[in-house]
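In: sequence and predicted structure are below.
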Amino acid sequence: MSSTHRPYRCRLCGAASYQRLLHRGPDGAMGYSGTYRCSGCAIDFADPIEWRDAPAEPEPGLTALSH
């Protein structure tokens, strides 16, 4: 029996995890920014499903950061 389950990994580098990004709001309080960063290639993204399922090349709106 074959499985159609896709592994939960970055489509670019294969990393299995990402981090929620924080930002400081106008009132000085820290909070989640609504974006995430891959723990492998450091690309920023807004949707974890697209992190896993989108085509294997960065889209114009995504930003890869240098290490």
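Out: Arrived safely, thanks for sending. Because the structure is a prediction, the values reported are computed rather than measured.
In: drop to CA atoms for contacts and neighbour counts, all remaining ones
Out: Fine.
In: in the chain, where's the longest strand?
Out: Criterion DSSP state E: the longest strand present in the chain is strand 30-38.
In: going by neighbour count, list what's buried in that one.
Out: Across strand 30-38, burial judged by 16 or more other Cα atoms under 10 Å covers 36, 37, 38.
In: what ranges do the strands span in the protein?
Out: Under the criterion DSSP E, strands of the chain are mapped to 18-24, 30-38, 43-45, 63-64.
In: now do the shortest one: which elements does it pack against?
Out: With contacts defined as 3 or more Cα pairs under 8 Å, 6 or more residues apart in numbering; DSSP states H and E, the packing partners of strand 63-64 are strand 43-45.
In: second structure for comparison follows:
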Amino acid sequence: MRTTNTLNKCHRCGATSYKPVIERDASGNMTPSGQHQCVGCGLTFGSIDEWRSGTRHNEQVPQQVNDKP
């Protein structure tokens, strides 16, 4: 049996496919919203990097704040 390490997969469930989210626009037509949805867990995301790694594209990871005096 051959073991593969898939890079193009959902960070949350491991699914290897996603679909476009279709929404009704102001004129009543069904059009792509610009978002995508994982077929495995239903995660909605705007960039493939967000689906793969769990971080939004161009989003900085917040630094931990120490609230204790």
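Out: Happy to help now that I have it. Predicted model, so just to flag it, every value in this text is computed and none were measured.
In: after superposition, how close is the longest strand of structure 1 to structure 2?
Out: Compared with structure 2 after the fit, strand 30-38 of structure 1 shows a mean deviation of 0.6 Å (mean Cα distance after the TM-score superposition for structure 1).
In: what sits closest to residue 7 of structure 2 if chain neighbours are left out?
Out: Excluding its sequence neighbours, the residue lying closest to residue 7 of structure 2 (Cα to Cα, 6 or more residues apart in numbering) is residue 52, at 7.6 Å.
In: can you find the partner of the one you found in structure 1?
Out: Matched across to structure 1, residue 52 of structure 2 falls on residue 52, judged by TM-score structural alignment.
In: measure its match to residue 11 of structure 1 for me?
Out: 5 Å (Cα to Cα, to the nearest Å).
In: and residue 10 of structure 1, how far from residue 24 of structure 1?
Out: Between residue 10 of structure 1 and residue 24 of structure 1 the distance is 27 Å, computed by Cα to Cα.
In: the two: which has the busier surroundings?
Out: Higher neighbour count among residue 10 of structure 1 and residue 24: residue 10, with 24 against 11, using other Cα atoms under 10 Å.
In: just to check, residue 31 of structure 1 is in contact with residue 20?
Out: No - counting by Cα atoms under 8 Å, residue 20 is not a contact partner of residue 31 of structure 1; they are 10.0 Å apart.
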